[in-house]
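[1] A predicted structure for the sequence below; I have some questions about it.
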Amino acid sequence: MNIGFRTYQWMYIIIATVISTVVLFYYAKAIPELIPNDNLTKEMIMCSGQLLWQGSIILIFIKRKIHTYLSHMITVSLLGSLALIPLIFLFQKEPISIETRILLFLLVVLAMIIEHARRVKKLALPSYLTITWITYRILWLPILLF
């Protein structure tokens, strides 16, 4: 049985989405003052919705490199999630203010934005993909916060 490269890409995308979902869920638990009503389903919808949102933009406007772009996009999300894991453990061990926890999260987000923009440029895709990626997350903020 010959499993193609695209099949492996989709398997990676699914696994990375699940890992990102779980990590974001636990990070949200570390900042209940800010995200009081989080649950795993909400995080899964947010993470997989990002794939649908960006995938739709690629299909409608660009019509190429969808598998490659989505693999890179989820890698950026996965790297951001992995960067949050030490913070989750730190927050469990040390009393750290909510402001510091938010600032640390925002630093990870900034690194993710820079990395996303770098990968989009490397793939020779339009830079507005980074803007639509950020827009999706901003649109989710009211859902997460309330």
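    Structure's in. What do you need?
[2] CA atoms for contacts and neighbours, from now on please.
    Fine.
[3] residues in contact with the residue nearest in space to the middle of the chain?
    Residue closest to the mean C-alpha point of the chain, counted by CA atoms, centre = their mean, is S77 at 3.4 Å. When contacts are counted by CA atoms under 8 Å, 6 or more residues apart in numbering, S77 touches S20, M112.
[4] Mind doing that once more with 10 Å?
    By CA atoms under 10 Å, 6 or more residues apart in numbering, the residues touching S77 are 16-17, 19-21, 24, 47, 71, 83, 109, 112-113, 115-116.
[5] Can I get the residues you listed in JSON lines including neighbour count?
    Shown next, in JSON lines, are these (neighbours: other CA atoms under 10 Å):
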{"residue": "A16", "neighbour count": "20"}
{"residue": "T17", "neighbour count": "23"}
{"residue": "I19", "neighbour count": "18"}
{"residue": "S20", "neighbour count": "24"}
{"residue": "T21", "neighbour count": "24"}
{"residue": "L24", "neighbour count": "25"}
{"residue": "C47", "neighbour count": "21"}
{"residue": "S71", "neighbour count": "20"}
{"residue": "A83", "neighbour count": "16"}
{"residue": "V109", "neighbour count": "18"}
{"residue": "M112", "neighbour count": "20"}
{"residue": "I113", "neighbour count": "19"}
{"residue": "E115", "neighbour count": "20"}
{"residue": "H116", "neighbour count": "24"}
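[6] put this beside the first:
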Amino acid sequence: MKTLNDHLILYDADCPMCKAYTKAFTRSGMLGDGGRASYQNIPDEVCPLVDRQRAVNEIALVNTQTGEVSYGVESLFKVIGNSFPVFKPLFGFGPFIWLMKKVYAFISYNRRVIIPAAHEVQGIQPSFRLGYRLIYLVFTWLMVGSILTVYAHHLTPLVPLGDLLREYYICGGQVLFQGIVISLYRPAKRWEYLGNMMTISLAGALLLLPVLLVAKFVALTPIICTLCFLGVAGLMFLEHIRRTKLMQLGWLLTISWVVYRLLLLIVILN
């Protein structure tokens, strides 16, 4: 594997995903040992040509010899393409570049609600793009609804089976319900909270996939599937508490989150 020397990639120290994949670059030898640094700890005079705000939104790769700076997918393509030349034609293909830029932006502008920082962050923060946040909410809603629609068949007869769109209604209803609560309680945190809440829902749905996989080969009783579902719900509850604490939102939203689910359970069982 060829190492990209004389380059420095600037990652977000408050982004666990950014730290993980840039560390993978250096550990694997794709970048040199000193080939990564957090932009929060780099003095302006070290990288004078770096656009700080853009580097927060799109990871920057600096050529330490020429001072040339690339951002976002272009940075990643340079690192990966240098180590794996077979991908260079793909990385130069216009439609693929366009698609990857959209995917990168989708992840970058939502990264703080996908995996939040474990502490209060300071300094320049990622720009907020409402469009990308709405796309994220719709994406997670569709994913959660589709997984739970399949899983619902494994809960019968303990939990009555509804129509094909029931789980989509439930998930979308929670977004609206919690959206009203957060808008009345702390409107400035509305989109941050809703993004975090839907990440929790998506994580819970993904945790049910192994159960669905096992159920394809082993006959699982409704009781087992229900217990697995309740276990995942418990983990989601704990994660909701953790994230609302990080956002300094208190207990109100966790209480309303639970109340909504309990009310729905009563309606479904009756």
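    On my side now, so go ahead. Note that the structure is a prediction, hence the values are computed from the model and not measured.
[7] With both chains overlaid, what TM-score comes out?
    Scored against TM-score structural alignment, normalised by the length of the first structure, the superposed chains reach a TM-score of 0.91; 144 aligned residues with a CA RMSD of 1.6 Å.
[8] tell me which element the residue nearest to the centre of the first structure is part of?
    helix 66-93 (DSSP states H and E).
[9] Mean per-residue distance, that helix versus the second structure.
    Average distance, helix 66-93 of the first structure versus aligned residues of the second structure after superposition (mean CA distance after the TM-score superposition for the first structure): 0.6 Å.
[10] and for that helix, what span of the second structure is it aligned with?
    With TM-score structural alignment applied, helix 66-93 of the first structure matches the range 190-217 in the second structure.
[11] Quick one: distance of that stretch to the chain centre.
    11 Å (CA atoms, centre = their mean, to the nearest Å).
[12] for that stretch, which positions count as buried?
    190-208, 211-212 (16 or more other CA atoms under 10 Å).
[13] can you check stretch 223-235 of the second structure too?
    For stretch 223-235 of the second structure, by 16+ other CA under 10 Å, it's C225, T226, F229, V232, A233.
[14] quick one on the thing from earlier: which among the contacts of S77 of the first structure gets closest to D38 of the first structure?
    L24 (9.7 Å; CA to CA).
[15] got a list of what the counterpart of K29 of the first structure in the second structure touches?
    Aligned counterpart of K29 of the first structure in the second structure: H153 (TM-score structural alignment). By CA under 10 Å, 6+ apart, the contact set of H153 of the second structure is V159, P160, L161, G162, P222, C225.
[16] how far away is H67 of the first structure from G55 of the first structure?
    Going from H67 of the first structure to G55 of the first structure by CA to CA, to the nearest Å gives 9 Å.
[17] Now do stretch 54-69 of the second structure: distance from first to last residue.
    One end of stretch 54-69 of the second structure sits 11 Å from the other (CA to CA).
[18] Checking P32 of the first structure next. Helix, strand or coil?
    coil (DSSP: H, G, I helix; E, B strand; the rest coil).
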